[in-house]
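> for reference, the sequence and a predicted model appear below.
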Amino acid sequence: MSTASPPGLDPEQLRVFLDRARPGLVAGPLTARVIEGGRSNLTYTVTDGTGSWVVRRPPLGHVLATAHDMRREHRVISALHPTAVPVPEPVALCEDESVLGAPFYVMEHVAGTPYRTAGQLAPLGAERTRAAVLGLVDTLVELHAVDPRAVGLGDFGRPEGFLDRQLRRWGKQLDASRSRELAGIGELHAGLGRARPDSPAPSVVHGDYRLDNVLLDGEDRVAAVLDWEMSTLGDPLTDLGLLAMYSTPLDLPGSPVSTTAGAAGHPPAAELVERYAARSGRDASAIAWYTAFAWFKLAVILEGIHYRYTLGQTVGAGFDRIGDLVPVFVEHGLHTLKEG
């Protein structure tokens, strides 16, 4: 591990903070590195050569506090840690921006492997892949079974009108990213509004629940659910719809957007929904709407990336192909909504 300080984290400053917040936790000088793969907030591993921890902080530069709320992330994992939901143990929250230049929190380092593509799952084989994905569903059931009030999260969100607000929010996001005509996307948004289901009892929702936001242990079980930045109180079936969407093979060779759905042994979306309904006792008959909504959200996100690419505001490989994917996601959304 390099002794150089990664951008956004000064190991010496962090050591001073931890010595004050958790005396005796750190046994020596800290070294740190950035964990690659994050899409928004920055994540680092730090170690004193004996123990290791993970630090989360907002991205560098000006950010919206509401979009990168470290207190909120720390609060939800602190509330869930004593439950059956596997989350890293929180260590400390720091809201003093003079330490690292932004609020941050520290949590335990959980050993495990993230799987982001079908190719990464291939060495597991079909049987182990199937068990891992079914376990992902079971963990989602555990999350949605948590009583928010019982763990101190009764005011963590505003579940009343949740789906209406989501539709408005993503509609505004689309309007802010419009730079071209997109056939069908207005029809999809309007169709979602007309067919909006009544939400079941609210729960803690993760907001971005899929295989590459968890760590699997050596026995292919979920060791930790990560990336809680979009969590809130709301409609639990939005988590299931997103998981169903990511469990639909895209069949787009060379696509910069990848899923694990094409891996041998990966259960189809319908089986995951059936397992969730059976284990949670929830009515999932409206899942087509939630899955179509997930397709719409991803289309809007990708269109935003494409828009920034056209303005020269993105750096890296693959951004030139993002724009071609948006119509594919819109088509999937329309088809799913009509089939439902």
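Done, it's in.
> could you use CA atoms for every contact and neighbour count after this?
OK.
> what's the local residue count around the residue nearest to residue 295 when sequence neighbours are not counted?
Excluding the flanking residues, the one nearest residue 295 by C-alpha to C-alpha, 6 or more residues apart in numbering is residue 333, at 5.0 Å. As a burial measure, residue 333 scores 30 neighbours (other C-alpha atoms under 10 Å).
> presented hereafter is structure B, for comparison with structure A:
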Amino acid sequence: MSGPLDARLIEGGRSNLTYTVTDSADPAHRWVVRRPPLGHVLATAHDMKREYRVIEALYPTAVPVPEPLLLCEDESVLGAPFYVMEYVAGTPYRTAEQLAPLGPERTRAAVLALVNTLVELHAVDPVAVGLAGFGRPDGFLDRQLRRWGKQLDASRDRELAGIDELHAALGRSLPGSPAPTVIHGDYRLDNVLLGEDDRIKAVLDWEMSTLGDPLTDLGLLVMYSARLELTGSPISTTAGAAGHPAPAELIERYAAGSGRDTSAISWYTAFAWFKLAVILEGIHYRYTLGQTVGPGFDRIGALVPVFIQHGLTTLQEG
């Protein structure tokens, strides 16, 4: 570093704040700084040490993550704990429109690479990389279902047809989990960086990572791969891009690469629909209280019943 630093917020994050920091005297020197959001936060939801730990553990493995450089827990420096990692050049694709210039072949290759990388992540031995105590895998699915049920109760102020039915049906048909692995928790195309060669350069946003059932990652990816013609949908909509593989092909590729039994994937996908419905209802609830700022929040409430119905249909067809 040879000059003053210039920091710029990276747009697109939903929770923790991420900045690129550049040496003004030598722009080739760039880093990324990640910190909790401003104001009051839940330590467990914005734990910088936890994020840094998982990236540090995965860096020597086949899973592409940025090199972790520094963890600072001294809040007097920036007003909150933060960590620094290397800057990785690449593009996060969030919409089908953004993917369109790649064309069908490159889009297909990128999405299949996403599955291959998920297989690599779930092949990591947590004990071997120092993550033995990173989570509580016993009873993982039951705790997840109860957690999101409580989250729904905390933000419910209207009738939502089918939501209780979906929650109860998921509880009645809880599958047996395979051996636990490191899971990402929010695995999708716009949480990775693609290089110009269409290879995944880095997997980002590890704030929801833990040890648990690997098929929850696959179920979420399958859900994000469903085609939804919804105006104003806040979830990733890359599935509409030409060349995007169908969910069945993603499941088959993951099963072949991982050797895991994916016969219960309908449950995991239905759970993903339920989880997203709860998250969207929470956003809608905060909107009704005047606690959200920005365009588009007025449309989110109308999307929740759609996610509920997809969850019910997916579970019934499984």
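Received, thanks. All figures in this text were calculated on a predicted structure; none of them were measured in a lab.
> wait, the residue nearest to residue 295 of structure 1 touches residue 293, no?
Yes. The criterion here is C-alpha atoms under 8 Å, and residue 333 of structure 1 meets it with residue 293 at 7.0 Å.
> for the counterpart of the residue nearest to residue 295 of structure 1 in structure 2, give its distance to residue 173 of structure 2.
Using TM-score structural alignment as the criterion, residue 333 of structure 1 maps onto residue 311 of structure 2. Here the criterion is C-alpha to C-alpha, to the nearest Å. By it, residue 311 of structure 2 lies 13 Å from residue 173 of structure 2.
> same question for residue 144 of structure 2.
Distance from residue 144 of structure 2 to residue 173 of structure 2, by C-alpha to C-alpha: 14 Å.
> residue 295 of structure 2 now?
With C-alpha to C-alpha as the criterion, residue 295 of structure 2 and residue 173 of structure 2 are 39 Å apart.
> of the two, who's got more company?
residue 173 (11 against 8).
> excluding its backbone neighbours, what's nearest that one?
residue 267 (7.7 Å).
> swap in residue 257 of structure 1?
Nearest one to residue 257 of structure 1, counting by C-alpha to C-alpha, 6+ apart, is residue 322 at 8.0 Å.
> and that neighbour? What does it align with in structure 2?
Residue 322 of structure 1 maps onto residue 300 in structure 2, by TM-score structural alignment.
> do a quick rundown of the strands in the stretch 1-150 of structure 1.
Under the criterion DSSP state E, counting those that start in this stretch, strands of the stretch 1-150 of structure 1 are mapped to 31-34, 42-47, 52-57, 90-94, 104-108.
> looking at those, which is nearest to residue 259 of structure 1?
Across the strands of the stretch 1-150 of structure 1, residue 259 of structure 1 has its closest neighbour in strand 42-47 (21.6 Å, C-alpha to C-alpha).
> mean deviation of the closest one from structure 2?
Here the mean offset of strand 42-47 of structure 1 against structure 2 after fitting is 0.2 Å, by mean C-alpha distance after the TM-score superposition for structure 1.
> what range in structure 2 matches that strand?
Strand 42-47 of structure 1 covers residues 17-22 of structure 2 once aligned (TM-score structural alignment).
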